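1. sequence unknown, structure follows:
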């Protein structure tokens, strides 16, 4: 439901308040004037009654009711007032407008009752006799403190009602005119109030759309101007921060776009948040927008999909080697690293995947390994031959000159050294071959036998340096081991210890 505008909230309220106030004033004025006119009429009726009362009293004392009737008729003709005389029993003795004989007993009339009690009786009511609203004023008629009856004077309220009705009509017309002009003024004032607010609304929509450069310039009350200044300050701060964020974002995108490694960011629903060009190239994806696309729609390798989903669901990072396009001419070997993404509140928001194309590196490594293994095997035979010939010559040392013996000794040492290097290379190639397996093969074996073999292999070097190798420990110690790897590791430790002792 659309909310009403401020101008249409202010306008009806002001008009209703103004109209209510004017009506209240009109009602109060009309009521006050009515009371004023009635009080004036009461005063006139009382004055007239006071003048007529003495003559009425004399006629009542004489019980001359015929003369009393004539007097009331004549007096009622001279003044525009109805006169009525009532005796102590409430019987109407004379009336200036009606025949007393046709009138009912007036003892129960409110103004008559008060007059009987010695008070001035005043009453307003509809008269069944005259068929109109009447104002009655009654005073007691007294002779030597003896109550003879009541003299009542009355006037019709029709004239007052008509006058008040005309006055109220004029006041209502005035109220309508005043309300019309007040409404126009209210619209103008409300428009002056809402125009700056509408302008600020327009600028706030521009701010929401990212246009934070324009400033709001409004005039009006202090509150509106202060609000506009606050919005300008807010827009300037937001613009500064947005520029800083945009700059950092551009820097980050530049760095990620320039990386050789492929980078993919995904959310917990397997939707792609970011993918750089390297990742698209490595995975054979067309250079189109992949943001917010489903991972299943973009990535076609099942092993990579499983790794990404596994990374999202677990709490630690991991890595895996994946063969992409296996068996095809463009086969690739990808080293994939995965880690979880968290927001500032430590809530998991997805995962980050880094892809390295290690195809060339692994090929070169395999070439190096094969070369080392082949060269080592090829060198082993001539080195063995050289050692054999040198040892044969050294066995016949008595027939050779001393300098030849020195050369042969040097050759023998260097041949032994070269043979040790070749054996180390072969061992290294074997270790690398074992490490390439996903799991190292372990078999239950004797630890003591491994240590004893390592000591025998290093005993000659130890003897040359006058070092004695002694094995202490239990004879029957077994564990799951890889015998050749463990033996080579112990030999390397002993060889280094002998060499640097």
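-> In hand now; what should we look at? Keep in mind that what you see is a predicted model, and the values were worked out from it rather than measured.
2. could you use CA atoms for every contact and neighbour count after this?
-> Fine.
3. and the helices in the stretch 201-350 of the chain?
-> Secondary structure of the stretch 201-350 of the chain, counting by DSSP state H, counting those that start in this stretch: helices at 222-258, 277-283, 295-298, 302-313.
4. want to throw those into CSV with mean neighbour count and distance to residue 159?
-> Rendered in CSV, the data for those read as follows (neighbours: other Cα atoms under 10 Å; distance: least, Cα to Cα, whole Å):
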stretch, mean neighbour count, distance to residue 159
helix 222-258, 14, 56
helix 277-283, 19, 100
helix 295-298, 14, 95
helix 302-313, 18, 96
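5. hold the first one in mind and look at this next one:
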């Protein structure tokens, strides 16, 4: 049931009006009654005074038994005085009357004023006269003669009440008009008084309503020139202080919340928070990205409707009831499997009240891949080093067992040992070079200088010329002289040399290897194109991994270490570029180095120490 509250102004106005008008109405009523009583008292006193004036004459006529003379006297002085005069014998018989024939009048023995006059010496009454058919006020006194001390008769005087009432009505009308004027003034004063008291409170109510809506800058009392009581002014100041404090606190909380949301949104770890009913409290961008969920406001939605992953939902359910933090690894089946480490804890609020649970998801796919690469690298290094070492040990043992005396075989064995030692040295050199490149890239120590590319490509081709001539492979260089880039001359030359050497190794005799340099689509391209055997498509994604070979037997026969392309990849990463390959079996291969095109006003970049 809705309860309707009256406004403070209406209540104050009503009670103020009642306080002012009720006493005034009572005062008017009492005043009217007092005036009426006073008028009646005055009339009674006047009737008594008249009675005292004429009773002597009437008593003498009674002593003389002159009833006719008595009646004539009364009929003479009655009209002159405007008063009805009646003389009643002690037994109630009317002896004389100023307005009627006594002989025709009834006995007045039962009249109240007559009875009171005989009993108390005075008698008064106000009643309807059956004789005159109107209301009269009666005053009666006893008449005593000289013959007897007992009342011989009763003298009664009467005047019409209508004359008194007419005068009273005139007085009461003036009182009523005065009272109405006072009431009207009281209403006006009550309205002004109530409005003066309620107006500031109404403004305070409006202020409180705006404060409740967060509009702390609105102040309806600021533009109000009406004076306020000390209490209302104190309340207004207290509310203003409260509003400022609330505004500051809400701003501080909003700022902290924005900072927290910014931090959570910027985290690479996924964050999922739910309440006790597993409805989402927070889901950051990283979590949306991991589970391929649209980055919208999911607050209040059931977690199972947004993220459909049974293991994660089961972990969240256990996190809601577990006192200890939980940790598990989850897999997300995508085109490439994603490995996650998930930590689950309870969310606790004030007084350790549980609000829900929180999951933090760490993408460890790269770490898993690096771990796999580390294991593969250790296995490959062990295998690559073991092969030449085993060969060297075998031929050394053979020589020690007596083959050293056979000069022909000894020389052959020593040449094999020399080749295997050279291969071992090349592997170690490439490993050291690769390690050095990784460290320089990590520490950003590679010095990049804006310079032309043609001299670098020319020097790389010159360095590979002997191997090309030995295999009768022609090297063609095509690069504009004005083409420049931010490069490390030594490292870029090494990358190009590695590509040219590979192209020569895998190209047939009397073929051609082309080195091109150009600027295309906002970046610089350096291409090494051969006419070799080509590479199958299944090998292309892993071609730049360490020790990976598309044709292991052919590679070892040609003296490759399996690290050349990995070195090229790391060199390009140090140049903020990349390397790609396009190849088909029997159609040759094209290796492309991509470098960012420098700004013409760019300054040389120095190493960061």
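-> Alright, I've got the coordinates. This one's a predicted model, so the numbers in the text were calculated from it and none came from an experiment.
6. re earlier: distance to residue 124 of structure 1 added to the helices of the stretch 201-350 of structure 1, as JSON lines?
-> Supplementary listing: these in JSON lines, determined by distance: least, Cα to Cα, whole Å:
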{"stretch": "helix 222-258", "distance to residue 124 of structure 1": "57"}
{"stretch": "helix 277-283", "distance to residue 124 of structure 1": "101"}
{"stretch": "helix 295-298", "distance to residue 124 of structure 1": "94"}
{"stretch": "helix 302-313", "distance to residue 124 of structure 1": "94"}
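7. out of the ones you listed, which is closest to residue 9 of structure 1?
-> Comparing the helices of the stretch 201-350 of structure 1 against residue 9 of structure 1 with Cα to Cα, the closest turns out to be helix 222-258 (18.0 Å).
8. the closest one corresponds to what range in structure 2?
-> Under TM-score structural alignment, the counterpart of helix 222-258 of structure 1 in structure 2 spans residues 230-266.
9. average distance between the matching stretch and structure 1?
-> Following the fit onto structure 1, the mean deviation recorded for stretch 230-266 of structure 2 is 1.9 Å by mean Cα distance after the TM-score superposition for structure 1.
10. the lengthiest helix in structure 1 vs structure 2, average offset?
-> With secondary structure taken from DSSP state H, structure 1 has its longest helix at helix 6-62. On superposition with structure 2, the average gap between helix 6-62 of structure 1 and its aligned counterparts reaches 1.8 Å (mean Cα distance after the TM-score superposition for structure 1).
11. what helices and strands are in contact with that helix?
-> Secondary structure elements in contact with helix 6-62 of structure 1, counted by 3 or more Cα pairs under 8 Å, 6 or more residues apart in numbering; DSSP states H and E, are helix 65-78, strand 132-143, strand 146-156, helix 158-208.
12. ranges for the helices of the stretch 351-500 of structure 1?
-> According to DSSP H, counting those that start in this stretch, the helices that the stretch 351-500 of structure 1 contains are 359-395, 402-435, 447-464, 483-499.
13. any chance of those in a markdown table with mean neighbour count and distance to residue 336 of structure 1 as columns?
-> Formatted as a markdown table, the entries for these read as follows, by neighbours: other Cα under 10 Å; distance: least, Cα to Cα, whole Å:
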| stretch | mean neighbour count | distance to residue 336 of structure 1 |
| --- | --- | --- |
| helix 359-395 | 14 | 13 |
| helix 402-435 | 15 | 19 |
| helix 447-464 | 16 | 37 |
| helix 483-499 | 16 | 28 |
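14. could these be laid out in TSV, adding distance to residue 28 of structure 1?
-> Supplementary listing: the helices of the stretch 351-500 of structure 1 in TSV, determined by distance: least, Cα to Cα, whole Å:
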stretch	distance to residue 28 of structure 1
helix 359-395	101
helix 402-435	107
helix 447-464	118
helix 483-499	114
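15. the helices and strands packed on helix 6-62 of structure 1: which one's closest to residue 374 of structure 1?
-> Distances from residue 374 of structure 1 to each of the helices and strands packed on helix 6-62 of structure 1 were compared by Cα to Cα, and the smallest falls on helix 158-208, at 69.8 Å.
16. what's that closest one packed up against?
-> Applying 3+ Cα pairs under 8 Å, 6+ apart, we find helix 158-208 of structure 1 packed against helix 6-62, strand 132-143, helix 222-258.
17. centre of the chain versus it, how much separation?
-> Here the centre of helix 158-208 of structure 1 is set off from its chain's centre by 39 Å, with Cα atoms, centre = their mean, to the nearest Å.
18. that one vs structure 2, mean deviation?
-> Superposed on structure 2, helix 158-208 of structure 1 shows a mean distance of 2.5 Å to its aligned residues (mean Cα distance after the TM-score superposition for structure 1).
19. what angle separates that helix from helix 6-62?
-> Taking axes from the mean of the first three to the mean of the last three Cα atoms, to 10 degrees, one finds helix 158-208 of structure 1 and helix 6-62 inclined to each other by 170 degrees.
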